[in-house]
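Visitor: Quick one: sequence plus predicted model below, questions after.
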Amino acid sequence: MSDEPAAKRMKSIDEFPNLRADVADAVKEKLIELDTIQHQLDIMSEKAAEEILRVEQTFNKKRVPIYEKRKALTTKIDNFWQTAFLNHHLLSTAIPEEQEDLLSALRDLEVQEFDDLRSGFKIIMTFDKNDYFENDVITKSYHLQSETPSTEITEIQWKDNKKPTLPDDDAASITFLEWLSYAAPPDSDEIAEVIKDDLFINPLQYYVMPDMQEVDEDDIEGFLNEERGLDEVPLMFRHRMDYTFYRKDVVCDDQIFSVQKRGIEQLMSHFGMIGTLGQVFLPHVEMEVLSVVPVIDEGTVRFRWRVKYVSFLRLLTNPRLLRFDYRVKNLSWFDGYSVLTVDGNGDVYKVTLQKMQQDEQKSLLVSTTEKLKEKLAKAAPAAANT
């Protein structure tokens, strides 16, 4: 009996029942060889997946002391987690105004993945005294690898008349308060997924994020339909944007990747490279425009956009993402901001790409550090008076 692993065993012709009868024997032999090579690649992919998991487990342990340093700082900032939650474009929809005071009592939030990353994780929330329950700590544990994935929750000691009534039919519409005691199946708990894969990873970006002035689609359509001189409306805004609206000497200032490109050919090559890398390294990636703001006086059009994706690591650690209906509801995302500057002829001569969010009040992009300084400066007088 051969010592060769089963995955590398060469198939016989009989094991290809779907081959057309007229396929030449020489082609069949090549297909058998290709099948063997494909098995070798599959084995390599499995080994790579295991290696990625081992590396992630190693770095999870290394992140622990860093998370502790972050915790020591965030617990000293009043309403840090409340602000981060309320600034989050998805989580904020689960927090009605009358429940915002509960989040002000959220002193700390922690996500701990199990040693076997594929087996699950838990969310640990530490609360100050509040009007809703007696618990200091509430933990939600998500077990993913059992035959029946399940959720375990700390028994909550509700104060009088504060225990929420859970909805019977639409778990997707529950509020944060209801979510605390709702043991939703792990594969349908969108709030937990967002906390684990986005908010906890980088809460600072949401704490310092200014409110965006979203533009209603009807407002955009009304703007486009208004009669105005050709010199008032950039050509690329009145028509579907494509490369014909860029000048040949266009400059691209990509502050996300810290590169500058000059000329239409370099611009097209740069955008093409980004798109290709996304398709190669991300099993699922898509992009959507969140808002479009024309600034006629400045001759610019500003886009807020979002790239939604699933990484291979998430796919490996959460097999549920293989299901399209589940995956599209649990995508990670990356928000960016683009400013297209046009000349008097309506041609784009400069493109600026920014990861930062736009502060519409000031009409400029402010760095995370500067926004944090502003918030701390406002908080300082209050702290001095306490």
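Guide: Here it is on my side, so go on.

Visitor: going forward, measure contacts between C-alpha atoms and count neighbours the same way
Guide: Fine.

Visitor: got a list of what Asp253 touches?
Guide: The contact partners of Asp253, taken as CA atoms under 8 Å, 6 or more residues apart in numbering, are Val259, Gln260, Lys261, Lys350, Val351, Thr352, Leu353.

Visitor: how about the residues you listed, which pair is most distant?
Guide: For those, the maximum inter-member distance is 13.6 Å, found between Val259 and Lys350 (CA to CA).

Visitor: More neighbours: these two, which one.
Guide: The neighbour comparison of Val259 against Lys350 (other CA atoms under 10 Å) goes to Lys350, with 20 against 10.

Visitor: check contacts around the more buried one.
Guide: Residues touching Lys350, when contacts are defined by CA under 8 Å, 6+ apart, comprise Val250, Val251, Cys252, Asp253, Leu340, Thr341, Val342.

Visitor: Below is structure B, check it against A:
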Amino acid sequence: MAPTTAEQVSEEHRGLAALLAQPGTWSWAYVDVSGDREDPQHLAALQVRAARDQLMAQGAPSADVEVIERELGEAPGVPAPVARFVLARDGELVVSEVLPGHMHGPESVGYGAVPDLVPLLAHRPLDVPFLVVEVGREGGGYRAYRLGHAEPSGQQEEEYVEGRTDTLHKFQGGGWAHLRWQHHTEEIWRENEAQVVEAVEQAVDRLRPRLVVVAGDIRARQLFIDQLSTATRPLVSEVPVDTRAPDASENALVEHVEIALARVVAQRRHDVEDLLRTHVGRGDREAVTGVGPVVSALQQAQASIVVVDPAAFEDRTVLALDAAPWIATAPEEALGTTVLGSVPAAVGITRAALVTDAEVVLVNAASVPSGAPVAALLRWHVGPDVPGAGPAAGATGRGEGPDRG
């Protein structure tokens, strides 16, 4: 079963939702800042200048432009390919993120009441905290990261444990002495790994990672994994080579982590798509597809998970509102709120999903029933279509919603 929505909507996304609910105008830029081509400094200068010119042409305040220009001009500090997303308001830097990997969609530079956060969500399709653990016979340690972040995820997110180092090398003699000293060495290794296990288990309890990558000496890995709790062991993905060996590939660990994270994201996407197909197939009214029905669900904060293909909307737009119900397809749906403007459907739907505490999952429309660009799993079911047969479709009376587990 897929994890619950409450587990999926991250604190980071809730922070973005709080920002989106505030009045004001925003300046943003999502651009490729890779420096792996000829004359990277010249290229970077051209990219910064192009973003600046676009912002000024759209009427962005000079203070915002200066902030974004400065951030884009900073070296990303990670290997190419890499993008950067910067968000500013009233001359203050709000978000500045280095996003490792290729661009996830077209460049986006703009100024307006509703910023385009789709690129940021594309690079961080899930809030996935994960640990990278490296162990050896003398001890080991871990580092904590989050998917899509270039840097470790905060303070006290890194720890190294140095264990006992006496008689770490197995005795090479024979007879009973050999067996006795070998047993003693194994016990030291086990004690060392037990200390690392304790540190990692504490990190798991505190950070709730979705993945624990274990690398290092093969025997140390075995001893470490054997001592993990039954709750932590299913999170483990073991690197099948000794990454600490002198002849080990520098990319082995990075490649393994990238593959493991891709599997986590793909599994979540598969779980959501499967759940969506199940509810649509049953006709149990616990899921809706298409722009109109999804907007209606968002207007009532009824959507639990919103599935979006940003590339499938073509030129479709929606109206962004300054307060609940946050989104509309026509002015008469504004319900006394102020219409901020017409925005691309993917931008408006994503904003409404975030401010109503719904999880956003980016998919390919081909995996959505009927090929719709957007669909939603609901917190409570909609009513029947037949008049007089029960609550009207989209009724706000909350009932027991479907199991999102």
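Guide: That came through, no problem. This structure is a prediction, so every number in the text was calculated from the model and none was measured.

Visitor: Fetch the TM-score of the aligned pair.
Guide: Taking TM-score structural alignment, normalised by the length of the first structure as the basis, the two superposed chains have a TM-score of 0.26; 170 aligned residues with a CA RMSD of 7.0 Å.

Visitor: The contacts of Asp253 of the first structure in strands, which ones?
Guide: With strands identified by DSSP state E, the entries of those that belong to them are Val259, Gln260, Lys261, Lys350, Val351, Thr352, Leu353.

Visitor: Closest one to Glu286 of the first structure out of these, please.
Guide: Distance ranking of those against Glu286 of the first structure, using CA to CA, places Leu353 first at 17.4 Å.

Visitor: any idea how far Val293 of the first structure is from that closest one?
Guide: Note on Leu353 of the first structure: its distance to Val293 of the first structure, by CA to CA, to the nearest Å, is 15 Å.

Visitor: And Glu68 of the first structure, by the same measure?
Guide: 41 Å.

Visitor: Same question for Gln354 of the first structure.
Guide: Between Gln354 of the first structure and Val293 of the first structure the distance, using CA to CA, works out to 15 Å.

Visitor: ok, back up a step: let's have the ones in strands among the contacts of Asp253 of the first structure in TSV, adding distance to Val27 of the first structure.
Guide: Output for these, formatted as TSV (distance: CA to CA, whole Å):
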residue	distance to Val27 of the first structure
Val259	48
Gln260	49
Lys261	47
Lys350	53
Val351	51
Thr352	52
Leu353	50
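
Visitor: Buried ones only from those residues, please, as a PyMOL command.
Guide: Restricted to buried positions by 16 or more other CA atoms under 10 Å, the PyMOL selection for those reads:
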select buried, resi 261+350+351+352+353
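
Visitor: just the ones in strands among the contacts of Asp253 of the first structure now: which is nearest Ala192 of the first structure?
Guide: Ala192 of the first structure lies nearest to Leu353 out of these, by CA to CA, at 30.8 Å.

Visitor: tell me which element Ile225 of the second structure is part of?
Guide: Taking DSSP states H and E as the definition, one finds Ile225 of the second structure inside helix 218-226.

Visitor: what's the answer for Pro381 of the first structure, then?
Guide: With the criterion set as DSSP H and E, the secondary-structure element containing Pro381 of the first structure is helix 368-384.

Visitor: do the same with Cys252 of the first structure
Guide: For Cys252 of the first structure, the enclosing helix or strand under DSSP H and E is strand 246-254.

Visitor: do His279 of the second structure as well
Guide: His279 of the second structure is part of helix 252-282, with elements assigned from DSSP H and E.

Visitor: Over to Gln112 of the first structure?
Guide: Mapping Gln112 of the first structure onto the secondary structure by DSSP H and E places it in strand 106-113.

Visitor: Which other helices and strands does the helix or strand following that strand contact?
Guide: As assigned by DSSP H and E, the chain's next helix or strand after strand 106-113 of the first structure is strand 120-127. Where contact means 3 or more CA pairs under 8 Å, 6 or more residues apart in numbering; DSSP states H and E, strand 120-127 of the first structure is packed against strand 106-113, strand 137-143.

Visitor: Please confirm that Glu192 of the first structure is located within a strand.
Guide: To be clear, residue 192 of the first structure is Ala; Glu isn't right here. No. Counting by DSSP: H, G, I helix; E, B strand; the rest coil, Ala192 of the first structure is located in no strand; its state is helix.

Visitor: quick one, what contacts it?
Guide: In this structure, Ala192 of the first structure makes contact with Ile123, judged by CA under 8 Å, 6+ apart.

Visitor: What distance do you get for it to Asp108 of the first structure?
Guide: To Asp108 of the first structure, Ala192 of the first structure is 15 Å away according to CA to CA.

Visitor: got it, and Asp335 of the first structure?
Guide: According to CA to CA, Asp335 of the first structure stands 25 Å off from Asp108 of the first structure.

Visitor: same deal with Ser291 of the first structure?
Guide: Computed with CA to CA, the distance linking Ser291 of the first structure and Asp108 of the first structure is 33 Å.

Visitor: next one: Ser150 of the first structure
Guide: Between Ser150 of the first structure and Asp108 of the first structure the distance is 24 Å, computed by CA to CA.

Visitor: what does Glu29 of the first structure give?
Guide: Using CA to CA, Glu29 of the first structure is found at 62 Å from Asp108 of the first structure.

Visitor: now swap in Gly278 of the first structure and tell me
Guide: Between Gly278 of the first structure and Asp108 of the first structure the distance, using CA to CA, works out to 34 Å.

Visitor: Contacts only, for Val135 of the second structure.
Guide: For Val135 of the second structure, the contacting residues are Gly141, Glu193, Val196, Val214, Ala215, Gly216, Asp217, Ala220, Arg221, Phe224, taking CA under 8 Å, 6+ apart as the criterion.

Visitor: Generate a PyMOL selection restricted to the buried entries among these.
Guide: Those of the contacts of Val135 of the second structure that meet the burial criterion (16+ other CA under 10 Å) are gathered into one PyMOL selection, given here:
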select buried, resi 141+193+196+214+215+216+217+220+221+224
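
Visitor: which one of the contacts of Val135 of the second structure sits closest to Arg89 of the second structure?
Guide: Taking CA to CA as the measure, Arg89 of the second structure sits nearest to Gly141 out of these, at 39.9 Å.

Visitor: Quick check, the closest one in contact with Asn192.
Guide: No. Assessed by CA atoms under 8 Å, Gly141 of the second structure is found out of contact with Asn192, at 10.8 Å.
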